[in-house]
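> Here you go, sequence then predicted model.
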Amino acid sequence: MHPTLEIQYAGPVATLWMNRPELHNAFNPQLIADLTAACHALDADDTVRVVILAGRGKSFSAGADLNWMKTAGQASVADNIEDARRLATMLRTLAELRKPTIARVHGAALGGGLGLAAACDLCVAATGAVFATSEVRFGIIPATIAPYVIRAIGARQASRYFQTAERMDTQRAWEIGLVHELAAPEDLDSKVQQLTDTLLLGGPQAQAAAKALIRAVAGQAISDELMEDTAHRIAALRATAEAREGLAAFLEKRRPAWIDAIAEVSPNGAEN
C-alpha cells in the first residue's frame, strides 16, 4: 500500500519504517503521501496504542531528496505552494495523531528529518546521530517544520540553528530539548521499548486528551477563558468509563482494563 514505507505491528505498537535506505530516507512526494496516508490509517486503528517512527538503513531521514528539490526549483510558485502544503499536512497529521508517537533516531536527522523528530511526542536518539536545520545552506528556510521545531527547542535556540545550519550531536540536541532520551546504538531499541511500555500504562482516551490539552494551552496567557476551557476538559473526562475504570483500579489495587487488554494480545504486554 505504501511503496516507501514498511509497517510492523507488535501487539498494540506499530512501527512505521521509512524505507528509502539508499537515499537515507530523504523526502520525495511519494514518501510524503505515504506517511500522510499511513498516519491516517494508524490513527483510525483502535488496536494501535503507540506509533514509533523509524528509518531503515544508515539514517533516520536526511531531509529533502535533492532531485525533488531541483525539480521544485524549476516549478511554478503555484506548484511549489501545493508541494509545501502537502509536506505541512503530513507533519501536522503526524503531530496530531491521537496516539503517543516516538521518533527512533539514528544516523542523520537533517532538515525535514529533524522536523519529523520534533513532530513526534517523544524523541529517542542514538549517540552518533546528527541533527541540523540545514535549509539556509540551500538558500531556503525550514518553513513547514518550524512550528514543531520551535515548539521543541524554543524561539531563542531556533534563531541560532535556523540561521547557522550548524550540525548538532545527540548531546546538544538533548540539552536544548529536541531529544528526550539518549542511548548507545546497541541500546536504542531497548530504550524505545522502555518508553513504549510506560506509555501503555496510560489510558488511551486520556492520552489523546492530554495531547489536545497541550495544543490548546501551550503559549496561552492564563486567562478566564483558558481556565474555563481546562475546567471543561477535566470535567468531560471524569465522566468517561475510562476514568471510572482507572480510579476503580487504583482503589482496588489492580491493573486497569486497558492494560489487561494489552496483555491478552501481546506476550510482552505492559507491566504495572
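Done, it's in. Residues are numbered from 1 along each chain as shown.

> going forward, measure contacts and count neighbours with C-alpha atoms only.
Will do.

> Show residues contacting stretch 151-166.
Under the contact criterion Cα atoms under 8 Å, 6 or more residues apart in numbering, stretch 151-166 has outside partners 118, 132-137, 141-142, 149-150, 176-178.

> out of these, which one sits closest to residue 38?
residue 118 (18.3 Å; Cα to Cα).

> elements contacting the helix or strand containing that closest one?
Following DSSP states H and E, one finds residue 118 within helix 112-119. Here helix 112-119 touches helix 77-95, strand 101-105, helix 146-164, going by 3 or more Cα pairs under 8 Å, 6 or more residues apart in numbering; DSSP states H and E.

> let's bring in a second one:
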Amino acid sequence: MNNLVLYSVEDRIATITINRPEKRNALNPQLIAELTETFIRASEDDLVKVVILKANSGTFSAGADLEYLQQLQHNTFEENVADSNNLKKLFTTIYYLPKVVIAQVEGHAIAGGCGLATICDIVFATPESNFGYTEVKIGFVPAIVSCFLKQKVNETIAKELLLTGKTFSAEKALQYNLINYVTNSSEIHLTVKEFALNLCRGSSGNSLMITKQLINQTTNPLLEKSLEFAVQINARVRESEDFKKGITSFLNKEKINW
C-alpha cells in the first residue's frame, strides 16, 4: 500500500506530496491525519527552513472522496464535531507552522483541496489549474475555510465564491488575491524550488517565523473563536435534510433540484 503522504528534504526545503493519484488526491480522514502529522514533522525538523506542498498526478486535490462523504451521512453529531476538528487541526497546523509553506498547485483544487491552497503562505498555480469552494452545491457549508478566505480576499469576493460555489481559473484566482503566481506547468517545479531557495538563502529563519506569526495574529486575532463556531456549524449542517439530499444525489450522480 502506498503512503498517502510523501516527505523529503533537500537544500533545507521539505517537500510534502499528497499521494492518492488513483482518487485524484481526494481527502479522507486518513489523508487529513497523515498530512497533519507530516506538517508537524516538518515544523520540528531542524534541517528544514521552508515547506512546499504539492500533489502527485494532474490534480492538486478534488476535495472529499466519495467513501468519506458516504460515511458522513451516518455519523453522530459528536463524530461530526470530531471530524470537523480534525480538518481544523490540519488547517491551523499549516497556518501557524513556524516555517513558510508554499503551495504548488497543478490541476484542480476543489472544495477541501481549495481550502488547502488557501491557507498556505505563498501559492503558485499552473494556467490549467481550477479552483472552487463548491460545498453549497451539495448542501454543505465551507465553514472552516471561510475563516481563512476572508483574510485573503475582500468580503464581496468571498461571498461570491462561497455562495455560488463556482469554479474559477488560476488567472481569476490571481485577480482575487487568492494566489500569488501563475506559472507554466513545464516551469512550475523549478520556479517554486528557486523561490524556496531564495527564501532559505536570503532570509533569517527566525525572522521568517516571527513575521509570519505577526501577520497571522494581527490580521486575524479572532481566528480561534471563528474556527470553534465553524466546527459547530460544520457538524450541524451535516444533520440537515439538504445535506443528506445533496450527498445522496451527488453519490448517485443525479441532478440535484434545489
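Sure, I can see it. Only a predicted model underlies this, so the values are computations on that prediction, with no experimental measurement involved.

> TM between them?
TM-score of the superposed chains, computed with TM-score structural alignment, normalised by the length of the second structure, equals 0.82; 219 aligned residues with a Cα RMSD of 1.3 Å.

> rewinding a little: which of the contacts of stretch 151-166 of the first structure sit farthest apart?
Spatial extent of these (Cα to Cα) is set by the pair 137 and 177 at 23.4 Å.

> Name the residue in the two with the higher neighbour count.
Using other Cα atoms under 10 Å as the criterion, residue 137 of the first structure and residue 177 rank with residue 177 on top: 17 against 13.

> List the contacts of that one.
Residue 177 of the first structure makes contacts with 152, 153, as judged by Cα under 8 Å, 6+ apart.

> tell me the SS of it?
With DSSP: H, G, I helix; E, B strand; the rest coil as the basis, residue 177 of the first structure sits in coil.

> same deal with residue 123 of the second structure?
Classification of residue 123 of the second structure using three-state DSSP returns strand.

> Hmm, it is touching residue 100, no?
No. Proximity of residue 123 of the second structure to residue 100 does not meet the contact threshold set by Cα atoms under 8 Å, at 11.1 Å.

> possible to save the contacts of stretch 151-166 of the first structure as TSV with distance to residue 232 of the first structure?
Formatted as TSV, the contacts of stretch 151-166 of the first structure follow (distance: Cα to Cα, whole Å):
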residue	distance to residue 232 of the first structure
118	29
132	40
133	39
134	42
135	42
136	44
137	47
141	39
142	36
149	30
150	28
176	33
177	30
178	31
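
> Buried subset of these as a ChimeraX selection?
This is the ChimeraX syntax for the buried subset of these, where burial follows 16 or more other Cα atoms under 10 Å:
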select :118,132,133,134,135,141,142,149,150,177,178
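
> closest to residue 208 of the first structure among the contacts of stretch 151-166 of the first structure?
Distance to residue 208 of the first structure across the contacts of stretch 151-166 of the first structure (Cα to Cα) is lowest for residue 118, with 18.0 Å.

> That closest one maps to what in the second structure?
Alignment note: residue 118 of the first structure maps to residue 118 in the second structure; criterion TM-score structural alignment.

> Relative to residue 247 of the second structure, how far out is that match?
Going from residue 118 of the second structure to residue 247 of the second structure by Cα to Cα, to the nearest Å gives 24 Å.

> And for residue 133 of the second structure?
The value you get for residue 133 of the second structure to residue 247 of the second structure, if Cα to Cα is used, is 16 Å.

> Same question for residue 234 of the second structure.
For residue 234 of the second structure, the distance to residue 247 of the second structure equals 14 Å [Cα to Cα].
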